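Novice: following is a predicted model, sequence given first.
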Amino acid sequence: MHYVGLAYFTPDRFAELSPEEVKALVSQCPPLDARMRATGKVRVSASLGDLDTWRTLRPRNGATHVSDGPYAEAKEVVGGLFIIEADTHEEALRISAMHPAANLGEDVGWAVELIPLPFYLPG
């Protein structure tokens, strides 16, 4: 079974950190990412980049409306994602628990949401 993991953060809380605090937090991520990839079960892993470049497309009055994204109402936004292939739900949880957002950044609202994918078509 494949699972998608969505890594969340709270932009306002993250923005309150000093540059040194951001660097200290983010510098802890590569070893955790490497540990997760070393399982051989990670199919995709990506940061979603700068929120200022995001756009949201919605149908409106028969046309596609483009606006700044992410959703303005959300306090948390998805900042990264990963797709893993696991033999059991417990294995998926164990691998997901290695992600930086499941280990670090409690003060800035980091979290991981794990969602089973009933269908996955690798590219």
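Specialist: Received it, and whenever you're ready, just let me know what you need. Bear in mind that the values here come from a model prediction, so they are computed numbers and not experimental data.

Novice: contacts and neighbour counts: CA atoms only from here.
Specialist: Fine.

Novice: which parts of the chain are strands?
Specialist: With DSSP state E as the criterion, the chain has strands at 2-9, 42-47, 55-60, 63-68, 77-85, 111-117.

Novice: structure two is appended below for comparative analysis:
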Amino acid sequence: MKYLCLLHYDVAKFETISASRMEAIVKECTPYDAALKASGQLVVQGSLQHGSAMILRPRDGKTTTSEGTLASTVGAVLVLEARDLNDAVRVASLHPAARTGEDLGWAVEVRPLEMFEYRA
């Protein structure tokens, strides 16, 4: 079963941290990422780039667009392979965003994910 992990944070607080603090965060996340990859449980990993999002909505039978985001607190996503929700929570709880960074508003949301793969 696959699980989507949304890594949330307070964007305003995160933008004010020093370069050395950012370096420490990356240094803490790197071993977790490597271990997760080695375990075979990491399916996809990515960081969202803020400030470049577009929202598409249906309006009067047409698609409208606007700049902005609906996921303003999401900074990264992981897709994990796990036995069940408890296993996914266990794996996600090892991520630094679930253990540190309280002052940055870090949190990890874990949700079951039904994936549909289409390949030519």
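Specialist: Yes, it's here. On a predicted model such as this, the values are computed, not experimentally measured, just so you know.

Novice: just give the TM-score of the two.
Specialist: Once superposed, chain against chain, the TM-score is 0.83 (TM-score structural alignment, normalised by the length of the second structure); 118 aligned residues with a Cα RMSD of 1.9 Å.

Novice: picking that back up, need the winner for burial among the strands of the first structure.
Specialist: Compared across the strands of the first structure, strand 2-9 shows the largest average neighbour count, a mean of 23 (mean count of other Cα atoms under 10 Å).

Novice: post-alignment, it versus the second structure, mean distance?
Specialist: Once the two models are superposed, strand 2-9 of the first structure sits on average 0.9 Å from its counterpart in the second structure (mean Cα distance after the TM-score superposition for the first structure).

Novice: who are the packing partners of that strand?
Specialist: strand 77-85, strand 111-117 (3 or more Cα pairs under 8 Å, 6 or more residues apart in numbering; DSSP states H and E).

Novice: got a list of contacts for the shortest one?
Specialist: Residues outside strand 111-117 of the first structure that contact it (Cα atoms under 8 Å, 6 or more residues apart in numbering) are 1-9, 93, 96, 99, 101-102.

Novice: could you redo those as CSV and give each row distance to Gln28 of the first structure?
Specialist: Shown next, in CSV, are the contacts of strand 111-117 of the first structure (distance: Cα to Cα, whole Å):
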residue, distance to Gln28 of the first structure
Met1, 29
His2, 27
Tyr3, 24
Val4, 22
Gly5, 19
Leu6, 19
Ala7, 15
Tyr8, 17
Phe9, 16
Leu93, 21
Ser96, 16
His99, 11
Ala101, 11
Ala102, 12
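
Novice: from these, which is closest to Pro122 of the first structure?
Specialist: His2 (10.4 Å; Cα to Cα).

Novice: next, count neighbours for His99 of the first structure.
Specialist: By other Cα atoms under 10 Å, 26 other residues sit near His99 of the first structure.

Novice: brilliant, that's me finished.
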